[in-house]
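Student: What follows is a predicted protein model with its sequence.
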Amino acid sequence: MYEYEFVNIENDWHGKPKENEEDIIKTYAKDGWRLHSIIPLSTTTGGTTNLKLIFEKETH
């Protein structure tokens, strides 16, 4: 069985993440989480507004 953690990263008005996604991934990895997916969330105009990072960890 697995548990999942979801992290949203907002983008600035240039479309760049406001937080460093690599730092977030490394922080979660130190706690035993594995990056499962990164999903770009977009507006109706096609611009990316946020990134959703999905982490998973096996439960015991």
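Tutor: Ah, there it is.

Student: contacts and neighbour counts: CA atoms only from here.
Tutor: Will do.

Student: so how far is the first residue of stretch 24-39 from its last?
Tutor: Using CA to CA, to the nearest Å, one end of stretch 24-39 lies 15 Å from the other.

Student: Equivalent analysis for stretch 27-35, please.
Tutor: Stretch 27-35 has its terminal residues 11 Å apart, counting by CA to CA.

Student: second one coming, line it up with the first:
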Amino acid sequence: MEFIMVLVAVVAFIGYSLRVLNEYERGVVFRLGRVGGARGPGVIFLIPFIDKMVRV
């Protein structure tokens, strides 16, 4: 039972952490409300509840 709970927590963490930008999209990452930088196309890793990404 504990293994299942840990597995669900890991899957949820990964689900909240990864974002995918298409080749025609760009993203701006905000960390704690401040601009963290621009990101290009591909897989983007975000820290849940700390980082926020806005697609441009």
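Tutor: Received the coordinates, thanks. The shown structure was predicted, so the numbers you read here are calculated from the model rather than taken from an experiment.

Student: How alike are these chains, TM-score-wise?
Tutor: The TM-score (TM-score structural alignment, normalised by the length of the second structure) is 0.25; 30 aligned residues with a CA RMSD of 3.5 Å.

Student: Which neighbouring elements make contact with the helix or strand where residue 37 of the second structure lies?
Tutor: Here residue 37 of the second structure sits within strand 34-39, counting by DSSP states H and E. Contacts of strand 34-39 of the second structure with other secondary structure elements, assessed using 3 or more CA pairs under 8 Å, 6 or more residues apart in numbering; DSSP states H and E, are made with strand 27-31.

Student: and the strand it packs on with strand 34-39, angle?
Tutor: Calculated by axes from the mean of the first three to the mean of the last three CA atoms, to 10 degrees, strand 27-31 of the second structure forms an angle of 150 degrees with strand 34-39.

Student: could you say what helices and strands strand 27-31 of the second structure packs with?
Tutor: When contacts are defined as 3+ CA pairs under 8 Å, 6+ apart, strand 27-31 of the second structure sits against strand 34-39, strand 51-55.

Student: Where do the helices of the first structure begin and end?
Tutor: Under the criterion DSSP state H, the first structure contains helices at 21-30.

Student: which one's the longest strand in it?
Tutor: As far as residue count goes, and with DSSP state E defining each element, the longest strand of the first structure is strand 48-58.

Student: follow-up on the earlier one: pipe the helices and strands packed on strand 27-31 of the second structure into JSON lines and attach distance to residue 5 of the second structure per row.
Tutor: JSON lines is the format used below for those (distance: least, CA to CA, whole Å):
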{"stretch": "strand 34-39", "distance to residue 5 of the second structure": "33"}
{"stretch": "strand 51-55", "distance to residue 5 of the second structure": "25"}
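
Student: Cool, thanks, signing off.
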